[in-house]
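Colleague: pasting a predicted model and its sequence here:
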Amino acid sequence: MIIKVLEVGPIMANCYILGCEETKECAVIDPGDETDRILLALAESALKVKYILNTHGHFDHVGGNKKMKDATGADILIHPLDAPMLNSLSASAANWGFSADDSPAPDRTIEDGDTISFGNITLKVLHTPGHTPGGVSFYTNGNIFAGDTLFQGSIGRTDFPGGDYETLISGVRNKLFVLEDDVNVFPGHGPATTIGREKRFNPFFR
């Protein structure tokens, strides 16, 4: 399995390229910005994008959807509760003093328990709301891509529209902390961690 991490955009969101070494099919998780850099990283490994996967609908994670789809033709997948956010990214970014392109509508919406396959990789969708109503995490083979749900030593903000603290805490406990301790957590911002580390040391769960 190929995993590439790029910090993109002014808010330094993590974009992940997850690729199959045998078939060279891949998914791009959260192409928030700097699409040219993402495309260069794809070209360096000769990867073909099958899916553009959105963990949630905030502009710093999905602001590159349009350019990535225009360049690759890949399908955009997002949870239906966050799908309406895609057509107002430019306005959302402007509120922060930034710019982003509105995203095309999703080619498909994804729900808790769905699976997404490309090459020899299968991701399981875990609905982990709280940061946004339609926030999801993607799990495969000892790795969880958690968006802005869980960070090293912290959690996602819940003071944005649609956020809910108790919902986020419950989702982490019931969807993420039931995974093995050695599962790698790849968050939407900041360094990677593990489930075991966060269960032991994250101050929000002591």
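Modeller: Sure, I can see it.

Colleague: all contacts plus neighbour counts: C-alpha atoms, from now on.
Modeller: OK.

Colleague: neighbours of the closest residue to Gly147 other than its chain neighbours, how many?
Modeller: Nearest residue to Gly147, sequence neighbours excluded (Cα to Cα, 6 or more residues apart in numbering): Gly188, at 4.2 Å. For Gly188, the neighbour count with other Cα atoms under 10 Å is 27.

Colleague: residues in contact with Gly188?
Modeller: Residues counted as contacts of Gly188 (Cα atoms under 8 Å, 6 or more residues apart in numbering) are Ala13, Asn14, Cys15, His61, Phe145, Ala146, Gly147, Asp148, Thr149, Phe151.

Colleague: can I get these in CSV with distance to Arg200, neighbour count and secondary structure?
Modeller: Listed next are these as CSV, based on distance: Cα to Cα, whole Å; neighbours: other Cα atoms under 10 Å; DSSP: H, G, I helix; E, B strand; the rest coil:
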residue, distance to Arg200, neighbour count, secondary structure
Ala13, 25, 25, strand
Asn14, 24, 27, strand
Cys15, 26, 30, strand
His61, 28, 28, helix
Phe145, 19, 24, strand
Ala146, 18, 26, strand
Gly147, 20, 28, strand
Asp148, 19, 29, coil
Thr149, 17, 28, coil
Phe151, 13, 22, strand
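
Colleague: second structure follows, compare the two:
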Amino acid sequence: MRDTPQAPQWDMLPGALDTAMLAFTRRPGVLRCNTYVLCTPHHALVVDPGADPAQTRTVAAMVSGLLRDAPRQATLCLTHCHLDHCASMDVLHGALPEATVLCHSEGAEALRRADPDLTLAGLTALRVPALPDVLPLFQGPGPAGVPRAMDTPGGGLRSLSIPIGPRDALQVYHTPGHSPDSVCYRVGGALFAGDLPFAAGPGLVRLPGWNGAQLAASLEKILWLLEHCNVSTVLPGHGRALERGEARRVMADILADLRGRGAIDTPPPGGALPGALLASCAALLTEAALPAPAKADPEAALPAALPGPEAMPGLHRRAARLAAALDRTLDAAAPGTGGTDPAAHAVRRARRRLGDLLCALHGFRFADHAGPAEANQTVAGLLAELSASGRFAEVALSFAHAASAPVARMDAEALADLVETALEAYKDAGAREARVTVRTEGPCVVVALCAAPGGPELPETLAAYLRLSMDAYGGAFEAAPGRCTFAMPRAGEDR
């Protein structure tokens, strides 16, 4: 289970006349982002180069091919200057030296200064790229055009219009809040929203530049835009695309949360989920018995318990460094050491949980951007992997699938990991058989585990971790002696 981009394919953008898109989408996380390549007869655009050099080299090769096919202007468009969206920009610009870079003027200045706070270099442990020449947006009249204020609630939405094809234009909207330089891009009915759909709060580490009042105003304006400008799809910086109805619900929920806070710029107290994720990461790393480099870095070692809020930035940096070390370990793994290798399997699970931990520390809401996951396929794949590994040789595993092939709004990797965690606990408690059932119950998809009615109970600390994790993904977990259930909203169901 590795955070790799889904295989991209070209599609015409909804509502556009001349623009096709190739999307590299990632599971929700704060060290990698989605990258979108747009192609028109006269332009090739990349929205958010990201922080994965391997992916960026693939993007560079594709854009170079487009430029060879026909004379086109290459443009690199940043939604904001956080390094998970642009750390590999110099790799892309090195392959496309004639490309124009679009970035809000404040973000361009933060990158030029290598500002450790506004770029999040101090929290993500990512390198600030060398900045090429930038076309600053919203810096008064200039080559990008003259900003105008659209008549929207909460004050005018500042916008720019940049022609990119015979019949299409790139609309740019200034949407501060997640960061002061955040912008959204729109082509036809597709809105590239960066991290706007995630930025529910300041995070436990109080992200530099986060502004709750500005974020609330930006969300209100974008909700108006969804209603009045024929936007049909919202393409976020992380996770899957959202159709208009779901995007409206997600952003309206974030706006309601912001308005419900007594002081919307105050970080919430440290919650239980980060602590539970941290403890579970430590257990997996112990199980993996990692060799260098992951355990050789003393700064990467995580404490056994979550420290107080004053220590959060240091924890965040150590977690990010450890995630990067695990990535290097996985990249260096010999081919074929996939799910059948227990140590590599534990490393992948720990890496995914570290990603969730960083999301929680940032204050990101990742439940709405996960999935969809076909429950039968996810559970069947997990059980086949467990059987092949030999770790459950003493346990008779059986599976009853749902006839309807239900699709849940859930991260498939997270679901498999949580089910595996419960099965491991039952095995360790002495269970010698376990049946997994997938079924639907009204608007929910349910995965039920039965080790033995009245049999071993899950440790309360583990049950609390499973409950908190399911809640973070918009689902629910319940446990009774010898059995437990994971319930998730069905894809397409509004809450």
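Modeller: Looks like it arrived, so ask away. Note that the structure is a prediction, hence the values are computed from the model and not measured.

Colleague: re the thing from before, what residue in the second structure is paired with the residue nearest to Gly147 of the first structure?
Modeller: When the second structure is aligned by TM-score structural alignment, Gly188 of the first structure is paired with Gly237.

Colleague: closest to Ala41 of the first structure among the contacts of Gly188 of the first structure?
Modeller: The closest of these to Ala41 of the first structure turns out to be Cys15 (Cα to Cα; 11.1 Å).

Colleague: wait, doesn't that closest one sit right on Val5?
Modeller: Yes - the pair Cys15 of the first structure / Val5 is scored as a contact, 5.8 Å apart, by Cα atoms under 8 Å.

Colleague: buried set for stretch 212-224 of the second structure?
Modeller: The neighbour-count check on stretch 212-224 of the second structure (16 or more other Cα atoms under 10 Å) flags Gly212, Gln214, Leu215, Ala216, Ala217, Ser218, Leu219, Glu220, Lys221, Ile222, Leu223, Trp224 as buried.

Colleague: just give me the mean distance for that stretch relative to the first structure.
Modeller: When the first structure is overlaid, stretch 212-224 of the second structure sits 1.9 Å from its aligned residues on average, using mean Cα distance after the TM-score superposition for the first structure.

Colleague: starting at the chain centroid, how far to that stretch?
Modeller: 21 Å (Cα atoms, centre = their mean, to the nearest Å).

Colleague: follow-up on the earlier one: of the buried residues of stretch 212-224 of the second structure, closest to Pro489 of the second structure?
Modeller: Of all those, Leu223 has the smallest distance to Pro489 of the second structure: 23.5 Å, by Cα to Cα.

Colleague: show me what the strand or helix carrying that closest one is packed up against.
Modeller: Assigned by DSSP states H and E, Leu223 of the second structure falls within helix 212-228. If contacts are counted by 3 or more Cα pairs under 8 Å, 6 or more residues apart in numbering; DSSP states H and E, helix 212-228 of the second structure sits against helix 244-260.

Colleague: so what touches the lengthiest helix in the first structure?
Modeller: The longest helix of the first structure (DSSP state H) is helix 35-44. With contacts defined as Cα under 8 Å, 6+ apart, helix 35-44 of the first structure is touched by Leu6, Ile17, Pro31, Lys48, Gly64, Lys67, Met68.

Colleague: the same query, at a cut-off of 7 Å, please.
Modeller: For helix 35-44 of the first structure, the surrounding residues in contact (Cα atoms under 7 Å, 6 or more residues apart in numbering) are Gly64, Lys67, Met68.

Colleague: which residues does the first one contact?
Modeller: Which is Gly64 of the first structure. Neighbouring residues of Gly64 of the first structure by Cα under 7 Å, 6+ apart: Pro31, Gly32, Asp33, Thr35.

Colleague: shouldn't the third one be in contact with Pro10?
Modeller: No - Asp33 of the first structure is beyond contact range of Pro10, at 8.5 Å (criterion: Cα atoms under 7 Å).

Colleague: who's more crowded, the two?
Modeller: Using other Cα under 10 Å as the criterion, Asp33 of the first structure and Pro10 rank with Asp33 on top: 29 against 12.

Colleague: three-state assignment of the residue nearest to the spatial centre of the first structure?
Modeller: The first structure has Thr55 as the residue nearest its centroid, 3.4 Å off, counting by Cα atoms, centre = their mean. Of the three states, Thr55 of the first structure takes coil according to DSSP: H, G, I helix; E, B strand; the rest coil.

Colleague: so what does it match up with in the second structure?
Modeller: Match for Thr55 of the first structure (TM-score structural alignment): Thr79.

Colleague: so that match sits right up against Ser179, yeah?
Modeller: No - if you go by Cα under 7 Å, Thr79 of the second structure and Ser179 don't touch, sitting 9.9 Å apart.

Colleague: how about Asn120 of the first structure, nearest residue that isn't a chain neighbour?
Modeller: Distance criterion Cα to Cα, 6+ apart; nearest residue to Asn120 of the first structure, sequence neighbours excluded, is Cys20 at 6.0 Å.

Colleague: now the one you found: how far from Thr158 of the first structure?
Modeller: Between Cys20 of the first structure and Thr158 of the first structure the computed distance is 34 Å (Cα to Cα, to the nearest Å).
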